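S.K.: have a look; sequence and predicted model below, questions after that.
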Amino acid sequence: MNGLNAAKDIGLSWIRPPESEIAFPDIKKPLPIGFFSIDGDRMFEPSDAQLKYYKSPGPETFPLDLNAGLNQVIHKPESARNELLDHLLRFLYDHQQRIFVNSPAPEFVSYRGLLRLLMCTPYEHRNDWCIHVTRFKNTIYLVERETEQKRYERSQESQFVKNCCSWGFKFEQYCLSDSPFQEPDTSSPVNESEEFSLVFHTRLAGMNLLYGAEMDGIISEQPVQLIYDKPVIENLKFVELKTRQGHSKERHRINFLKFKSRNWWCQSFLVGIEDLYVGIRNDKGFVRSLEHVETRSLPKNGAQNHWSPSVCANFLSQFLCRLKALTANLNCPYTVYEFYFNSRTGQINYVCLPGKTEHSFLPDWFVESISRLHKNTPR
């Protein structure tokens, strides 16, 4: 926890799950409003260049060897950790009139991963998190920062853990193609930097949220050509690809019900994905079967004994509502509020880091653009 001023408790009514059941908060179905691609060099592309098509592997392709080409993988560079919101801000810059003027401006801007992190917080007992927040022109920008705990764990990662991460990318390569008329190309090295992202808008408890989310692929028998300036994407059917260990031991099954099912549900719920395709793998990195999982089934089949969708959604709602209150008088693109969650104590504390510091994360080009927009827009 940084800052000269003493850390304060965030003041939420609850962080750990409440004893009694709570109703699901009012939320609109997330609507995709735009897209962008990130190429193999982590450069922003205002196009659908990285859009992929889901192609279910044929029976003859099993088992899928996730170790194939492992020594040729092009890993995401360390510099990607410093990108923060930059790609999403570039999208906002390109569409600023449509997003900030022609429709109600977003009250919150972030990536889906951060929203999922918040939704899972009531049940998190192992991993701390740190979130930096800036409020400028009545929009609150949120970005996750790496904790010392996470940095240490990353430095101690075993080769098996690193392989598991790469296996997920290789599984995607087995299932995704550049065209609905082509089979997936599994001979090329996997480039973990490439991404296709959608930008979503939703309303949660009356608050406008805008967030970017990396998407795996779509189901379509015909090629789709998306126009960056006039996106028509609400009718596309996206799917999520996952791998998991086979439930050969009871602890594997329990871990899935307690942790993975919750993460998968929150992640898919936030982008309106209804279907997941899961590769069931062993410890050696071979996928022997493919499982179709409906998002709506994830909170069931025993998972309901470990977590509740309404708790996840309500925590996100009350956290964002509290952010609005705490930053109500703030209009500075550089001042940062740092929120730190201690997973062992279940507490969230915050400090204010005023002015332009090493913690400020909105780039000058974006700040200047939004300032000009507000100056030239009649109120």
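M.R.: Received it, and whenever you're ready, just let me know what you need.
S.K.: contacts, neighbours, all on C-alpha from now
M.R.: Noted.
S.K.: okay, buried residues for the strand or helix carrying residue 173 please.
M.R.: Here residue 173 sits within helix 159-175, counting by DSSP states H and E. By neighbour count on 16 or more other C-alpha atoms under 10 Å, the buried set for helix 159-175 is 164, 166, 167, 168, 169, 170, 171, 172, 173, 174, 175.
S.K.: check stretch 40-47 too.
M.R.: 40, 42, 44, 45, 46, 47.
S.K.: just to revisit the earlier point, list of residues touching the helix or strand following the helix holding residue 173?
M.R.: Where DSSP H and E defines the elements, the next helix or strand beyond helix 159-175 is strand 176-177. By C-alpha atoms under 8 Å, 6 or more residues apart in numbering, the list of residues contacting strand 176-177 from outside reads 52, 53, 54, 55, 183, 184, 185, 217.
S.K.: tell me which of the buried residues of helix 159-175 is nearest to residue 367?
M.R.: residue 169 (35.0 Å; C-alpha to C-alpha).
S.K.: the residue lying closest to residue 42 once chain neighbours are set aside sits in which helix or strand?
M.R.: Excluding its sequence neighbours, the residue lying closest to residue 42 (C-alpha to C-alpha, 6 or more residues apart in numbering) is residue 193, at 5.9 Å. Residue 193 belongs to no helix or strand when assigned by DSSP H and E.
S.K.: ok, structure two:
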Amino acid sequence: MSHPPPQDPSRPMRIIREAGTEPSSGARGTSAQRSQSSQHPYPGNDGAGPPNRYQPPLPGAHSQPPPIRLAPGQPPPFFLQDPLFQQLRQQLPRHRQHGSSDGRRGDRELSTSSANQFPLDPLDRFKVHCAPFRQPVEIGSFSYDEHRNFVMDDSQLKYYFPPDLRKPNNLSVNYDKYITRDPMIDEHIDALLDALICIRDQEEEEEEQQRQEPPLGEETEIRYTRPSMTKADFVCYRGVLTKIMCTPYARHEAWELGATLYKGSIYIEEHSSDAKRRNALGANDRHKLMSYWGYRFETICNISKPVSELRRIKAKKRQRSLTPTHPPSTAAGGPDRPTEETLHDQGPDRKAQKLRENDQYGEDLSERRMPPVNTDGQREGSVEGAATSPRSANSDNNNNNNNNNNNNNNNNNNSHGDGNNDDIEKEEQDLGQIDLDDPELTGRLDGIVNTNFQYCTVARTKIGQNSIIMGAEVDCTSEPKKPRPHNPLSNYVELKTSRIITSDRERNSFERHKLLKFWAQSFLPGIPTIIVGFRDDDGNVVKVETFKTMEIPRSVRGKEGAWDTTVCINFLDGLLTLLRKIVIIDDPKVTYNIYWGPPFKAIEVIFAGSRNAFLTDRFLRRWNNSSSTTS
């Protein structure tokens, strides 16, 4: 028995939208059918257009497979079994029209050549006007506790305080006590979906409160019908967008994503196979140690409470320098000698020396200075400045100090009078220096790294015409969070580690590869500050440097192998726009695979059917029962 030859790959497969009954491939055509075939170019359809049902082949001819009917943008699922494909085909939309490039409208025919591919080259087509990018805004945040449980709060938000480089800072400390989450558990985007549920619940509570309030006018009525913050074209984690943005300059880093369309939003997750997770478990000891160094650097840079709540050194410890100086005694007839008070009071020189000592914390005070805390909890200036130089808290303090000085001038012999005590109390408030022996600061040097702890922000932004909701891990913040409408993203800080640069070649590699990823990770959620700890091969932190996210592109511009932010942003915008044209089946059980890999020529979007569905049941139930406006 002879078998039909395989389909010629150079010929596009005929794809028809309307379903029809398909006789078995062994059926033979009648003479009437053959006669009709000779009269019309499209047998069985009166020559009006492409046939809508399969016609058996002529006797003696090779048997051809029946046409495949797909939705617009859906690639032929060659790998699907017949029963599964028949079930999916019944769910596909029918009689959909589209506008072709030449202005005609008709049935869409797809091929595996380019309709579902996003080629990388030429990159010059992305070097045009940059797609508009909207400033990200935080719409929520959540935490993971020590057991990796989801909590809708900011309990795991840490606060940045620079490490003391005068002390040993080896990142291998407590490596034997390292606690890491189970890499074999695929968390998908479950936590991000749970966060959206909580945000939607909060929205509906606020809307219900507004409905119960007496109307104040037309503006109040408009607020009732505002769109939900949880509605966007795309929902994913930051890592997905970072991979896409960096692809033009990281061509040989393969990745795979999964996408599904539900209620108008495309949800995307990163695919990580079991084999890949097992490889991560079986990484060599050196790679595991270097991975630990990154988490350890976060531990020695973070504290669990704001800087304003750290313990302060009281001015009483410097009481001698605060008491008024007296003219040196000459009763004995000897020469004037400096008193103990004048020895301690070195004036501006002593303060300058103290500033130089504090400079040893980091590479540059101007880069790492943090606002100090006034007595009312507000910040201004720098921690070092607060620790070494007096400042007046308010005009009342200035008046009190002036009055105290006048009293001291009138009562030089009464060095322990009430006026001097008041003066010391004021100096305590003005010269309160952070106590570096505070257990909050010393305890982090002995801290245990536990990667189950995590704090994430949920931010909303827009690139081009594509609105995005992203979840992003946040390492720490420089300021306590304030209630809405304040946007806390501007205070968040990204912490990174890198090997110390010792040559021009290493600097070029750092700027071409690491700075690209540092910039992309911080640019997408709107994090303005990146602090990098440079370490040696033994894991000792030798330098801490601060980078401003928006200044990084300018620092690498014009250098050898430099990357272009316009290319990165336009590449991401182009792929997202294509996905909105391809991922069109609005069904949480239907998924698509987005693949970038060898031969690294184009990103492919492949229809995956009902495999790898990842939206949780609780999310689907909540969204189906939602009463919020999603338009």
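M.R.: On my side now, so go ahead. Given the structure is predicted, the values throughout are model-derived calculations rather than measurements.
S.K.: any chance you could compute the TM-score here?
M.R.: Here the TM-score for the pair of chains, by TM-score structural alignment, normalised by the length of structure 1, is 0.88; 367 aligned residues with a C-alpha RMSD of 2.7 Å.
S.K.: rewinding a little: what helices or strands is the helix holding residue 173 of structure 1 leaning on?
M.R.: strand 238-245 (3 or more C-alpha pairs under 8 Å, 6 or more residues apart in numbering; DSSP states H and E).
S.K.: could you tell me where the strand it packs on falls in structure 2?
M.R.: Aligned by TM-score structural alignment, strand 238-245 of structure 1 corresponds to residues 492-499 of structure 2.
S.K.: Provide the aligned range in structure 2 for stretch 197-216 of structure 1.
M.R.: Counting by TM-score structural alignment, stretch 197-216 of structure 1 corresponds to residues 456-475.
S.K.: try stretch 271-288 of structure 1
M.R.: Under TM-score structural alignment, the match for stretch 271-288 of structure 1 is residues 525-542.
S.K.: how about residues contacting that stretch?
M.R.: Residues outside stretch 525-542 of structure 2 that contact it (C-alpha under 8 Å, 6+ apart): 135-136, 165, 168-172, 238, 293, 297, 459, 461, 470, 472, 489-501, 518, 522, 543-550.
S.K.: residues of stretch 290-297 of structure 1 that come out buried?
M.R.: 290, 295.
S.K.: quick one: contacts of it?
M.R.: Outside stretch 290-297 of structure 1, the residues that reach it (C-alpha under 8 Å, 6+ apart) are 264, 265, 268, 269, 273, 274, 275, 276, 277, 278, 279, 280.
S.K.: tell me which element the second one is part of?
M.R.: Looking back up the chat, that one is residue 265 of structure 1. Judged by DSSP H and E, residue 265 of structure 1 forms part of helix 261-269.
S.K.: just checking, what packs against that helix?
M.R.: For helix 261-269 of structure 1, the packing partners by 3+ C-alpha pairs under 8 Å, 6+ apart are helix 112-120.
S.K.: now the strands for the stretch 1-150 of structure 1?
M.R.: Assigned by DSSP state E, counting those that start in this stretch, the stretch 1-150 of structure 1 shows strands spanning 8-9, 31-38, 44-45, 53-54, 64-65, 108-111, 129-136, 139-145.
S.K.: of all these, which one is nearest residue 99 of structure 1?
M.R.: strand 31-38 (9.2 Å).
S.K.: and the closest one, which stretch of structure 2?
M.R.: Using TM-score structural alignment, strand 31-38 of structure 1 pairs with 137-144 in structure 2.
S.K.: of the contacts of stretch 525-542 of structure 2, buried ones?
M.R.: 136, 165, 169-172, 238, 293, 297, 459, 461, 470, 472, 489-500, 518, 522, 543-547, 549.
S.K.: could you report the neighbour count for the residue mapped onto residue 508 of structure 2 from structure 1?
M.R.: Under the alignment (TM-score structural alignment), residue 508 of structure 2 pairs with residue 254 of structure 1. By the measure other C-alpha atoms under 10 Å, the count of residues near residue 254 of structure 1 is 15.
S.K.: what's in contact with the helix or strand harbouring residue 254 of structure 1?
M.R.: Taking DSSP H and E as the definition, residue 254 of structure 1 sits inside helix 250-255. Outside helix 250-255 of structure 1, the residues that touch it by C-alpha under 8 Å, 6+ apart are 245, 246, 247.
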